[in-house]
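Visitor: 3D model of this:
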Amino acid sequence: MADRLILVTGGTGPLGRPLVRSLLEGGARVRVLTRQLPGRRVEGAEYAVANYIAGSGLARALVGVSGVVHVAHDLSDPLRDVQGTLNLLEVARAAGRPHFAYVSIVGARRVRGFGSYAGKVRGEELVEASGLPHLILRATQFHHFADGLLTQASRLPRLLVPDGVLQSVAVEDVARELARRVLAGERGTLDFAGPEVLRIPDMARAWLAARGRAGRVLPLRLPLPHPVLRAMQRGDLVEPEAPRGTVTWADFLSKKAARG
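Guide: Alright, predicted model coming up:
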């Protein structure tokens, strides 16, 4: 799919920006779908103003594209997010049936009672039923998700964390893998994971050490109220047999500490 025009939703976000750069480096032309033009733009990309949830501007944005990579995700409202995916698929079918890549989450089907993950599962189903040539890439939790989880937990005197495991992955690794497979026109469903399956208490201790902070990590073994935390305890959000990235949790912490 090199030298062809690929539309990227969510191209101004933490995964979208490195994805846009990776696609450009692979020889593709890239059009970023955005609700408003960003102040910071990736050099070499073009930008189309549209709203995938409302459906406005989509037909114009898809003119001439041979591929769509749907990275955008509305965490605040899963129903709106599903509607946005449906809007994109419908317009894509009318715009020449481009290859459609969708980013989902490893283990989402194993998490019950959490709307955001249910929305991702429903999005997968819509893509599979769309009749479009498609690729679904499920990634494990991003390093910055684990970082945010620990930041919230650190507000208490002790660092209370689920006694479970994560296999967090760098967004840059996901971006490169996704771009490589999109440019090759690959189809099907695959998982992509971080390089290590780590116990969350060990991740928390490394997180504290990287900040030069003292503190006690307290692993929580009782069933936790949030379905995602329970999934971590059960080990439902890892995929040890999946292809893996290379940026470790320690690499992520070191880089973040260097940035200050």
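Visitor: Please make it C-alpha for all contacts and neighbour counts, starting now.
Guide: Will do.
Visitor: Please identify the buried residues of the helix or strand where residue 182 lies?
Guide: Under the criterion of DSSP states H and E, residue 182 resides in helix 171-183. Using 16 or more other C-alpha atoms under 10 Å as the test for burial, helix 171-183 gives 171, 172, 173, 174, 175, 176, 177, 178, 179, 180, 182, 183.
Visitor: Settle this for me: the fourth one is touching residue 247, isn't it.
Guide: No. With contact taken as C-alpha atoms under 8 Å, residue 174 and residue 247 are classed as non-touching, separated by 10.3 Å.
Visitor: Residues touching stretch 252-260, excluding its own?
Guide: For stretch 252-260, contacts defined as C-alpha atoms under 8 Å, 6 or more residues apart in numbering pick out 143, 170, 207, 210, 211.
Visitor: Another sequence for comparison is provided below:
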Amino acid sequence: MKVVVIGGTGLIGSKLVGKLNDHGHEAVAAAPNTGVNTLTGEGLAEVLEGASVVVDVSNSPSFEDQAVMDFFRTSTTNLLKAEAEAGVQHHVALSVVGTERLQESGYFRAKQAQEELIKASGIPYSIVHATQFFEFMKGIAAEATKGDTVRLAPVKIQPIGSDDVAAAVGRTAVGTPVNGVAEVAGPDEFQLDELIRKGLAAKNDPRTVVSDVHARYFGAELKETTLLPGPDAHIAATRFVDWLAQQQ
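Guide: Now for the predicted structure:
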């Protein structure tokens, strides 16, 4: 099966391409540095020739509200049009658990717009909602930092390793389209501020983590369960403590 991975040279994409090829599929990494640009359409028709499945794990280079909305709308529109012309039979997209609950955030409004375009396209689809990756804890801390203080809401989070995300997306890609959303999460539930505090301590980072119920998460205020998956989520195996030990 030929599977084209949009964003195939990034964190998830590169792992996904490797896993699919290891399982005997023809996985092709598509990204600007491989000559495929979903914003301009460059290389799309060529790379999609003979493809059964397209997996979109690309991300916007900017998280500024208008820039990220423009990215996902333009990229997704161009991609879906090219897929329809190529006869692609399954569109898979990676998104985020809680997207529909985080609409105060420009980034998550853009992800919601992406999902709505996919649902309206007429192409059989699967949307994988993953909780935040272990690898993104650094970015969450950076976004919440002012001076030497990291201000975070004491809400629940169930993060997941990128290897487990890639495996879940791969299983979805070679399976039957669900024409809906499938969730995947890590095995352990944490309090967000405590999780970041542990991560910073492990790297001897001197910043202080402060618990603040009104602290915003990429522009959105959080409720206790905003970031948690539902009861039917697939639970991955890798624990944060084990991943953290591997990093050290």
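Visitor: Got a TM-score for the two of them?
Guide: The TM-score (TM-score structural alignment, normalised by the length of the second structure) is 0.88; 241 aligned residues with a C-alpha RMSD of 2.1 Å.
Visitor: re the thing from before, how big's the offset between the helix holding residue 182 of the first structure and the second structure?
Guide: Here the mean offset of helix 171-183 of the first structure against the second structure after fitting is 0.9 Å, by mean C-alpha distance after the TM-score superposition for the first structure.
Visitor: hang on, the earlier thing: out of the buried residues of helix 171-183 of the first structure, the closest to residue 155 of the first structure would be?
Guide: For those, the residue nearest residue 155 of the first structure by C-alpha to C-alpha is residue 171; the value is 25.7 Å.
Visitor: ok, that closest one - contacts?
Guide: Neighbouring residues of residue 171 of the first structure by C-alpha under 8 Å, 6+ apart: 14, 15, 18, 142, 143.
Visitor: Do I have it right that the fourth one meets residue 168?
Guide: Yes. Counting by C-alpha under 8 Å, a contact exists between residue 142 of the first structure and residue 168, whose distance comes to 5.1 Å.
Visitor: For the two, work out which one has more neighbours and name it.
Guide: Each of residue 142 of the first structure and residue 168 has its neighbours counted (other C-alpha atoms under 10 Å); residue 168 has more, 27 against 23.
Visitor: ok, now which ones touch the more buried one?
Guide: Counting by C-alpha under 8 Å, 6+ apart, residue 168 of the first structure makes contact with 140, 141, 142, 143, 146, 193, 194, 195, 196, 197, 249.
Visitor: distance of the aligned partner of it in the second structure from residue 140 of the second structure?
Guide: Counting by TM-score structural alignment, residue 168 of the first structure corresponds to residue 159 in the second structure. Note on residue 159 of the second structure: its distance to residue 140 of the second structure, by C-alpha to C-alpha, to the nearest Å, is 12 Å.
Visitor: Residue 185 of the first structure sits in which helix or strand?
Guide: Counting by DSSP H and E, residue 185 of the first structure is part of no helix or strand.
Visitor: and the residue in the second structure sticking out farthest from the centre, what helix or strand is that in?
Guide: Going by C-alpha atoms, centre = their mean, the residue of the second structure most distant from its centre is residue 206, 28.8 Å out. Per DSSP H and E: residue 206 of the second structure is located in neither a helix nor a strand.
Visitor: Can you check which residues contact both of residue 142 and residue 168 of the first structure?
Guide: Contacts common to residue 142 of the first structure and residue 168, judged by C-alpha under 8 Å, 6+ apart, are absent.
Visitor: So residue 137 of the first structure belongs to a helix, correct?
Guide: No. Using DSSP: H, G, I helix; E, B strand; the rest coil, the assignment for residue 137 of the first structure is strand, not a helix.
Visitor: and the aligned residue in the second structure for it, how far is that from residue 171 of the second structure?
Guide: If you follow residue 137 of the first structure across to the second structure using TM-score structural alignment, you land on residue 128. Taking C-alpha to C-alpha as the measure, residue 128 of the second structure falls 11 Å from residue 171 of the second structure.
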